[in-house]
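>>> Requesting a structural model of the entry that follows:
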Amino acid sequence: MKKIKLLQQISSEGVVAVLRGETPEEVVEMAEQAIEGGIKVIEVTMTVPFALRAIEDLAKRYSSTTQDASKFAIIGVGTALDPETARAAILSGAEFVVGPSLNPATVTLCNRYRVPVMPGCMTIADIQAALELGVDIVKLFPGNLYSPAMIKAIKGPLPQANIMPTGGVSLSNLGEWIKAGAVAVGIGSDLTSDAVKTGDYSLVAKKAAQYIEAYRAAKQ
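As a prediction, this is how the structure comes out:
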């Protein structure tokens, strides 16, 4: 049941912060600011040096099951290329797994432990294969190669597919993606780039609040 609830929570929250940084401490700071701004689904990518430290730290601070709204967040791992990486992240506290491509062994591992897995897909063939493996949400990646109209094209032959575009999603086009049928969106560098340039990480919270506002407006 926990997997089902997590999928419902991710879909309800609608915005996933995809975080990359130079150190685990930097990523934890980004995550805390994103959560403060209202983005409650955090994806820590494995390209971060010692990324598991950041996942473990955040998993201890936040929970998807808490009744305390200030401590509620869903912490997951991104750029999981193989099942070994996925399992290590799960043991460190990751509650969902995201990959840049479809790796059947990673999907099998996540299904074994009832952990939501979102592999990156680019083609109808990829998405069909993911569905056949039991994937519940497919990451359309890289999203900047497509327009929101791609979701309608996918849902023609595959109306049952839940699509989460990641890469190229911005404040200016988030509404279009949601209205096109995206179950959620992944936000990467646009969320954190200003903070990294200036060293002012409060800018992450401000940008996160703007994304949440745009998401809620699109859902209405």
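
>>> going forward, measure contacts and count neighbours with C-alpha atoms only.
Will do.

>>> residue boundaries of the strands in the protein?
15-19, 41-45, 74-78, 97-99, 117-121, 138-140, 163-165, 185-187 (DSSP state E).

>>> same for the last one, what does it pack against?
Right, the one you point to is strand 185-187. Secondary-structure packing of strand 185-187 (3 or more C-alpha pairs under 8 Å, 6 or more residues apart in numbering; DSSP states H and E): strand 15-19, strand 163-165, helix 174-180.

>>> any idea which helix is longest in this protein?
helix 202-219 (DSSP state H).

>>> roughly how far is it from the heart of the chain?
Its chain's C-alpha centre and that of helix 202-219 lie 15 Å apart, by C-alpha atoms, centre = their mean, to the nearest Å.

>>> What are the contacting residues of it?
14-15, 30, 33-39, 171, 174-176, 178-179, 191-192, 194-195 (C-alpha atoms under 8 Å, 6 or more residues apart in numbering).

>>> one more to put side by side:
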Amino acid sequence: MSADTLARYEAALAELPLVAILRGITPQEVDGVAEVLFEAGWRVLEVPLNSPQPLDSIARLAQRMGERLVVGAGTVLDVASVADVAAAGGQLVLSPNFNPAVVTATRAAGMVSVPGVQTATECFAALEAGAGRCAAGAGVGLLLTRACWIAAPA
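The predicted structure is shown next:
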């Protein structure tokens, strides 16, 4: 990942430490929704790849609001999808699982990888593989959540 992309992501999370998940949004809806979210203080937006025409939505967001928001894709499960997100202008890849190949490809494309994890061991393996952050799954203790939100070593 590029240092600039990670710095933008960190700065966005410092303003509001949440990611807006735009599940099911269409390209026709995304501009208006993103503008309202930005005005409300949101700085990181995720369009899940199982949404209608997600790459078109990501491309629209990146083109129209990429300077003001960190835009990325969620439900990224494979390396081919990472390439698609990068081509659409995404800056962030969120995955429900830790797949080392996805993390490596995301980092190589200059984007931030945030895989989902369930254990501290999995979190630290993801960080070592190059993830910028980890997302702890529901029901995982506070200790793991705090550990997973530690920045990866530079």
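
>>> Compute the inter-axis angle for the longest helix of the first structure and strand 15-19.
Comparing the axes of helix 202-219 of the first structure and strand 15-19 via axes from the mean of the first three to the mean of the last three C-alpha atoms, to 10 degrees yields an angle of 150 degrees.

>>> What's the end-to-end length of stretch 40-54 of the second structure?
End-to-end distance of stretch 40-54 of the second structure: 23 Å, with C-alpha to C-alpha, to the nearest Å as the criterion.

>>> how about it, aligned to which bit of the first structure?
Taken onto the first structure by TM-score structural alignment, stretch 40-54 of the second structure occupies residues 37-51 there.

>>> go on, stretch 125-135 of the second structure?
Taking TM-score structural alignment, stretch 125-135 of the second structure hits residues 129-139 over in the first structure.

>>> buried ones in that stretch?
Of all the residues in stretch 129-139 of the first structure, those buried under the rule 16 or more other C-alpha atoms under 10 Å are Ala130, Leu131, Val135, Asp136, Ile137, Val138, Lys139.

>>> Now which residue in the first structure aligns to Gly110 of the second structure?
Match for Gly110 of the second structure (TM-score structural alignment): Arg114.

>>> I figured its match was touching Lys3, is that so?
Yes - the criterion here is C-alpha atoms under 8 Å, and Arg114 of the first structure meets it with Lys3 at 5.8 Å.

>>> looking at the helices and strands packed on strand 185-187 of the first structure, which is buried most?
strand 163-165 (a mean of 27; mean count of other C-alpha atoms under 10 Å).

>>> Show me what Ser63 of the first structure lines up with in the second structure.
Per TM-score structural alignment, Ser63 of the first structure is aligned with Gly66.

>>> ok, which stretches of the second structure are helices?
3-15, 27-39, 54-65, 79-88, 100-108, 120-129, 142-148.

>>> any chance of these in JSON lines, plus distance to Ala73 of the second structure?
JSON lines is the format used below for the helices of the second structure (distance: least, C-alpha to C-alpha, whole Å):
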{"stretch": "helix 3-15", "distance to Ala73 of the second structure": "14"}
{"stretch": "helix 27-39", "distance to Ala73 of the second structure": "13"}
{"stretch": "helix 54-65", "distance to Ala73 of the second structure": "7"}
{"stretch": "helix 79-88", "distance to Ala73 of the second structure": "7"}
{"stretch": "helix 100-108", "distance to Ala73 of the second structure": "11"}
{"stretch": "helix 120-129", "distance to Ala73 of the second structure": "18"}
{"stretch": "helix 142-148", "distance to Ala73 of the second structure": "20"}
